[in-house]
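S.K.: Give me a model of this one.
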Amino acid sequence: MEKMDKGASARGPLSPLLFDMVMEALSRMLDVAASTGQFTGFSVIVNLRAILARFEEVSGLRINLGKSELVPIGGVPNLEALVGLLGCGQSSLPLKYLGLPLGAKFKDLSVWNPILERMERRLAGWKRMYLSKGGKVTLIKSSLSSLPTYFLSLFPLPSKVAKRMEKLQRDFLWNGIGVDPKYI
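M.R.: The predicted structure is shown next:
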């Protein structure tokens, strides 16, 4: 969804709340259509397009179907025809949405690789700086500890990943990265 007016007021502190409210309205419009039987057969596309057009009128947002994708869950007959009628792309699970891997197995350790890689890149950049132990602790607490927060909203943290994160932080704090241990 794209805001038609890209003014500075759209980026204020109320933007996330307003977005949630507007999306709640769209969700309710779709719920009503589903409960009244408007989403059966190929009429679903016509009715969905009508709901989206009404949503655009009411909210002032424009839905860019060229950037949208239809993601089937389970077997969907005539999927290509539906994609053509709606005028959007087609994708399948797993996929990335807002940086999160949707449809991935929640116990799969590879889901956490982007977080671990980002942590390693940050630590490698900090390695070049001359930092006291207090400076290192501050960077670890303020920056590294927040990296997994977004992923934790969807995935539980496996103990192997937690141990790897702790080891990266511990090694940086006491040794730096890629250097021999320093004994005090």
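S.K.: use CA for all of it now, contacts and neighbours both
M.R.: Fine.
S.K.: Report the secondary structure state of Leu154.
M.R.: Using DSSP: H, G, I helix; E, B strand; the rest coil, the structure places Leu154 in coil.
S.K.: again, but for Glu57
M.R.: Following three-state DSSP, Glu57 is assigned to helix.
S.K.: So it versus Ala50, what's the distance?
M.R.: According to C-alpha to C-alpha, to the nearest Å, Glu57 and Ala50 sit 11 Å apart.
S.K.: Equivalent analysis for Lys133, please.
M.R.: From Lys133 to Ala50 the distance is 60 Å (C-alpha to C-alpha).
S.K.: which residues sit against the lengthiest helix in the chain?
M.R.: Across the chain, the helix with the greatest residue count (assigned by DSSP state H) is helix 15-35. For helix 15-35, the external contacting residues (C-alpha atoms under 8 Å, 6 or more residues apart in numbering) are 39, 47-48, 51, 55, 59.
S.K.: The structure of the following sequence is requested for comparison with the preceding one:
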Amino acid sequence: MVTHLFFADDSLLFCKASTQECQILMAILDLYEAASRQKINADKSSIFFSTNTPSELKDEIMEVMGPMQDSKHNKYLGLPSIIGKSKKEVFAEIKEKVAKKLSGWKEKMLSIGGKEILIKAVAQAIPTYAMSFFSYPKGFVMKLKA
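M.R.: Next comes the predicted model:
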């Protein structure tokens, strides 16, 4: 059974990792292209596989799906697509982004008000954006506050 999520002009389609379901998915995408007269850009499309999917099955599915690439679980909209057991590694990157922003501002001669505006507008936005999708570990929140 194909399920889906929509984000702005992006679509995430989910199906079981089988050649039969992927053939059905490709048929659905072909129908969409014919009905809407919009072409799906395979160069901007990618496939996510579960870590439990055997490599032979991945190869079969990749043949069915055509020019789409295996995403290797990269990022989507600036956030990790998949978070494993170690959340510390994933969220450490968010702390690094905030630290980079703050260190760049220290060099600038800004008033206290200017720094406050930058912190509210940018430094708070980075972790807040990720918080809208993920629940942070308590230890990470304490480090972020420091």
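S.K.: thinking again about what came up before, using CSV, please lay out the contacts of helix 15-35 of structure 1 together with neighbour count and distance to Ser110 of structure 1.
M.R.: Converted to CSV, the contacts of helix 15-35 of structure 1 look like this (neighbours: other C-alpha atoms under 10 Å; distance: C-alpha to C-alpha, whole Å):
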residue, neighbour count, distance to Ser110 of structure 1
Phe39, 17, 37
Asn47, 16, 40
Leu48, 17, 36
Ile51, 16, 39
Phe55, 19, 38
Ser59, 14, 39
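S.K.: Let me have those in TSV, adding distance to Met29 of structure 1 as columns.
M.R.: Shown next, in TSV, are these (distance: C-alpha to C-alpha, whole Å):
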residue	distance to Met29 of structure 1
Phe39	12
Asn47	11
Leu48	10
Ile51	7
Phe55	8
Ser59	12
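S.K.: List just the nearest of the residues you listed to Asn78 of structure 1.
M.R.: Distance to Asn78 of structure 1 across those (C-alpha to C-alpha) is lowest for Phe39, with 15.0 Å.
S.K.: Could you confirm the closest one falls within a helix?
M.R.: No - assigned with three-state DSSP, Phe39 of structure 1 falls outside any helix and is coil.
S.K.: I'd assumed Asn47 was in contact with it.
M.R.: Yes - with contacts counted by C-alpha atoms under 8 Å, Phe39 of structure 1 reaches Asn47, the gap being 7.2 Å.
S.K.: where exactly do the strands run in structure 2?
M.R.: Under the criterion DSSP state E, structure 2 contains strands at 3-7, 10-14, 46-47, 69-70, 75-76, 79-80.
S.K.: Kindly name the residues of structure 1 that line up with the last one.
M.R.: Same thing as strand 79-80 of structure 2. Mapping strand 79-80 of structure 2 onto structure 1 (TM-score structural alignment) gives residues 100-101.
S.K.: how big's the offset between the matching stretch and structure 2?
M.R.: Superposed on structure 2, stretch 100-101 of structure 1 shows a mean distance of 1.5 Å to its aligned residues (mean C-alpha distance after the TM-score superposition for structure 1).
S.K.: For that stretch, which outside residues touch it?
M.R.: Here stretch 100-101 of structure 1 makes contact (C-alpha under 8 Å, 6+ apart) with 94-95, 111, 151.
S.K.: could you redo those residues as CSV and give each row neighbour count and distance to Gly74 of structure 1?
M.R.: Output for these, formatted as CSV (neighbours: other C-alpha under 10 Å; distance: C-alpha to C-alpha, whole Å):
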residue, neighbour count, distance to Gly74 of structure 1
Pro94, 13, 13
Leu95, 14, 15
Val111, 17, 22
Phe151, 16, 25
